[in-house]
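J.: Let's see this in three dimensions:
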Amino acid sequence: MRLRTRAGLGAVATGIATTLLTATASAAPAAGAPGVGDPYYPYAGNGGYDVSHYDIRLTYQPATDLLSGTTTILAKTTQDLSSFDLDFGLHVNSVRINNVPAAFHADPNENGELVVTPAKPLAKNQTITVVVNYADTPSKVVIDGYTAWKKTADGALAVDEPQNSQWWFPANDHPTDKATYDISVEVPDNVAALSNGTLVRTTKQRAGWTRWNWRSTQPQATYLATLEVGAFQVNQSTTPDGKPFVTAYDPAAGASLDAAKASVERTPEIDEFLSTQFGPYPFEAQGGVVSTGLNFALEAQTRPVYGASFFRSGSNTSVVAHENAHQWFGDAVSLGRWSDIWLNEGFASYAEFLWSEHEGEGTPAELAQYIYDSAPADDPLWQVLPGDPGAENQFDNAVYDRGALTLQALRTAVGDDAFFTILKTWVAQHKGGDARIPQFIALAERISGKPLQDLFTTWLFTKGKPAVGPNGATAALRTAAAPVAPKSYAKIQQTHELLAAAHQY
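T.: Below is the predicted model of the structure:
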């Protein structure tokens, strides 16, 4: 071994000290970010940890709207943490981390951030158990000027998008941090408590109360976790392939009740068809909930929730196809940023077109051409960009309709074989995770072997009515001499209007 001079050793020692100081400084515990960096919702999600499981155990009293209980969060730190945030707006009684009491306070800016400070810093890659005990009346809690919790005459609904968890359980509330769930809710005997996944059991621990225990075994985004409490008519059966099938109906739907059942009870049939288009159904259970307490529908994982208004004119399997298509596009594969909403709504809207053709009520090409021909160049449909609509237009009709037209243009450009291979591959590659629009474009180009950036730029990211036709700037939707309204167009239009009307973010 070659010996260094004293001066050389001093330089080495200095270098080592500098390196150690730098390493120490970089490893110093720091506060986790109050958001994941989503431009549409700066406080959505949190930095510094990943959640693997939520165990939510609650008691709810409909008469007073009092929700109380405990959520236990299993997570792993992704940095050295001096503190971290949970997205939550209810009054908190206590927080424990690995059984040790932790300090906590609500962010004073009313943005739904609960700041938690452990008794001692948490090391990177440390497994942690966070227990939050709380009690509050969610309908009185306002975050960013908004209340997602919906109090009804006989219960409540925790159903909304892009946020709803902040009103009933603390979470890392962004689709990029998905987890499994156990949701257990005790309610009075005269009401039911519906949620996601499989109904493991119902139990009675005291007179007059029943506890409903639900389990979701596949990764699930926080906004897709739902709770519906009310005097529902609950049906339990199994699908033809043996999955639990739970549906629930609000008796207050009145004259629309039978139409709702005639639609939602067909869910297994619709999912069977969608499986031929998108690949195997991705979850362990199926079902649906119909309520008079909301006027939109949400693709809650395994159990979509429908406003009774969707069935006021009769059966509406179009909305059932839409929300169940989300089980593939939005639920199994979640968006990476909320600006990627086209990956959810454009695809679910196109599924309505596919179901229409299956029912003999108009092909996707006919529906797409009719929408295109019916909207003049100055129509607002062409002014919102489906690929980046802005938070204020996230649920604009353009995201649904122009978004679906984008897929029809893609299908025309690449052919049926490549088109459906793209859809199935997308789900297979990203199931259980999240992805973004550029990744979809890259996949479409790879599978089709065609340059498609111009097509997507025109349909998703450029204002104005795209030119179509053999000599147009983009691929034709189809060749048609005049607009012809397929049978199903009116119902699809009604579905989209109701889907978009309640979302004013």
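J.: For the rest of this, base every contact and every neighbour count on C-alpha atoms.
T.: Fine.
J.: Now tell me what touches stretch 149-160 from outside.
T.: Stretch 149-160 has contacts (C-alpha atoms under 8 Å, 6 or more residues apart in numbering) with 61-63, 65, 138-139, 148, 164-165, 167-168, 191, 223, 226-231, 293-294, 298, 305.
J.: Could you also give me the structure for this second sequence? I'd like to compare it with the first:
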Amino acid sequence: MHRRLIAPGALAASLALLAIPASAADFTPGAPGAGDSYYPGAGNGGYDVSHYDLRLKYQPQTDLLEGTATINATATQDLSRFNLDLGLNVSEVRVNGKKAAFQRSGDQELEITPRSGLRKGSAVTIVVRYAGKPSEVKINGYTAWQRTPDGGIAAQEPESAAWWFPSNDHPRDKATFDVSVSVPEGSQAISNGVLQSQSTRLGWTRFNWRSNKPQAPYLATLAVGKFDITTDTTENGLPVLNAYSKDLGDNAGAARASIERTTEVAEWLETVFGKYPFNALGGYVPNVPTSFALETQTRPFYSPKAFANGSNVSIVVHEIAHQWYGDSVSVENWKDIWVNEGFARYSQWLWSEKEGEGTAQELADYVYASRPADDPFWQVKPGDPGPDNQFHGAVYDRGALALQALRNKVGDKTFFKILKGWPTERVYGNASVRDFVSYAEKVSGKPLGALFDTWLFQAGKPSAPALGRSATAGRSASKGAPVQPKSWKKIAATNSLHDHR
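T.: Purely as a prediction, here's the structure:
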């Protein structure tokens, strides 16, 4: 007979989870928001999600989505109740196997009250049965679900999960995902990560997708429709899957000519940012009227309009760069959007430099010189632009200027060490603008607060020396006008993709 010895500390910890609190006052509701100053209703407090298992059925003709979501989480406080973000109709909720009371509040809050309180540190399993038409859901006046002639898609920023599954919809709460979707035979369901399997029975085809690395809920995507699909494998063994709506019209060729270079772009970006952080690559283009693109994890969404004027690999560079800057390392709060967009834009400048179509410095000189001091562009502060300007062009272009100023300040060797080290040190985590400033100072050994304050936090056009260049750099000697790099039109085409609503 063996006796298992339990250390006193471990025994005390175990008993603490089982202990009955002295009074109900020990249990309190989780917050109805994650505390984001830009989007107070986004996300929730009191728990941390580790995994979403979504089993869905979608009918393209009626836009009816039926789902059962199983959510694995851990209570981060003694909880009397907690919220999930969801805009669809709920028929049943279970917490740890037992039916729980629930009610709706506002546009997206599903308030859940379990039969008994949940102790801090305890494992929680939540099952939600729900249904509805995602296109009819409006949260904060907009929709993240788009109908297409043959189906529908979920892709939006800063929130998109609440239109198709219950979640803690804030980038700070990342989780792994299993997404299983049943659609009428002849249609396809595209999501993130790796397609594990598919099977057809009684006129329905089920697609099973898996994302095995932490993923922010807004980066989860679903596209149902009829697609032409291409597959491949990278030299490192990663599966590549691209999907194109069968009805892209005149944009079809340009879309393929751009997105089929995803593997090439990712391999090049690995030389700049380090090892690719996820288990799959790809992209998809549905037949939608909108004009934005989004870095949905492992499989970015692209509007057909992104290729209306021909192929544009620069757009693909932007969205794949986000896999490091935005997806693997995500914002701490939405005011920190520069740690996503400034770097994705700068990656386009680096691609231009690689392709011999204008160096990053030439692009910086052009952007700087082409915006007069009284242009409202300079009044937007990329380090904290405000919710109304979160996707303003200044966050992208002035944000990239900040990185060029940093490059000029610390030199190429240190600069690229920072670019590669940051997503390695912060892999699968979250970070603020201030965190990046501290990291750059640590790696460079230089005080950089004034530089970043000038470019990210002060309204007004910085002086030319702040960029590390003379006031006449980048100008034609004969006319004094900015010199436009060859790559600029392709890069500027990304500007039309900024409006995510």
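J.: Report the TM-score for the pair.
T.: Once superposed, chain against chain, the TM-score is 0.93 (TM-score structural alignment, normalised by the length of the second structure); 474 aligned residues with a C-alpha RMSD of 1.4 Å.
J.: Can you show me the helices along the second structure?
T.: Under the criterion DSSP state H, the second structure contains helices at 8-18, 252-259, 262-273, 313-321, 338-355, 360-369, 393-410, 412-425, 433-444, 449-452, 488-492.
J.: Where does stretch 390-399 of the second structure end up in the first structure?
T.: Across the first structure, the stretch matching stretch 390-399 of the second structure (TM-score structural alignment) is residues 394-403.
J.: Just the residues contacting the matching stretch, thanks.
T.: Applying C-alpha under 8 Å, 6+ apart, the contact partners of stretch 394-403 of the first structure are 339, 341-342, 345-347, 349, 371, 380-382, 384-387, 389, 459-460, 496-497, 500, 503-505.
J.: Among the contacts of stretch 149-160 of the first structure, the buried ones, what's the ChimeraX command?
T.: Buried members of these, defined by 16 or more other C-alpha atoms under 10 Å, are picked up in ChimeraX with:
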select :61,62,65,138,148,164,165,167,168,191,223,226,227,228,229,230,231,293,294,298,305
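J.: In strands only, show me the contacts of stretch 149-160 of the first structure.
T.: Under the assignment DSSP state E, the contacts of stretch 149-160 of the first structure contribute Gln61, Leu227, Glu228, Val229, Gly230, Leu298, Val305 to strands.
J.: Mind picking the two most distant members of those residues?
T.: Gln61 and Leu298 (24.2 Å; C-alpha to C-alpha).
J.: Give me the nearest residue to the residue at minimal distance from the centre of the second structure, chain neighbours excluded.
T.: For the second structure, the residue nearest the mean C-alpha position is Leu219 (4.3 Å; C-alpha atoms, centre = their mean). In space, and not counting its chain neighbours, Leu219 of the second structure is closest to Thr296: 4.4 Å by C-alpha to C-alpha, 6 or more residues apart in numbering.
J.: ok, the residue nearest to the centre of the second structure - contacts?
T.: Taking C-alpha under 8 Å, 6+ apart, we find Leu219 of the second structure in contact with Ala155, Ser160, Glu295, Thr296, Gln297, Asp327.
J.: Kindly state which residue of the first structure is aligned to it.
T.: Under the alignment defined by TM-score structural alignment, Leu219 of the second structure is paired with Leu224 of the first structure.
J.: got it, and Trp163 of the second structure?
T.: Counting by TM-score structural alignment, Trp163 of the second structure lines up with Trp167 in the first structure.
J.: Does its match touch Gly89 like I think?
T.: Yes. With contact defined as C-alpha atoms under 8 Å, Trp167 of the first structure counts as touching Gly89 (6.0 Å).
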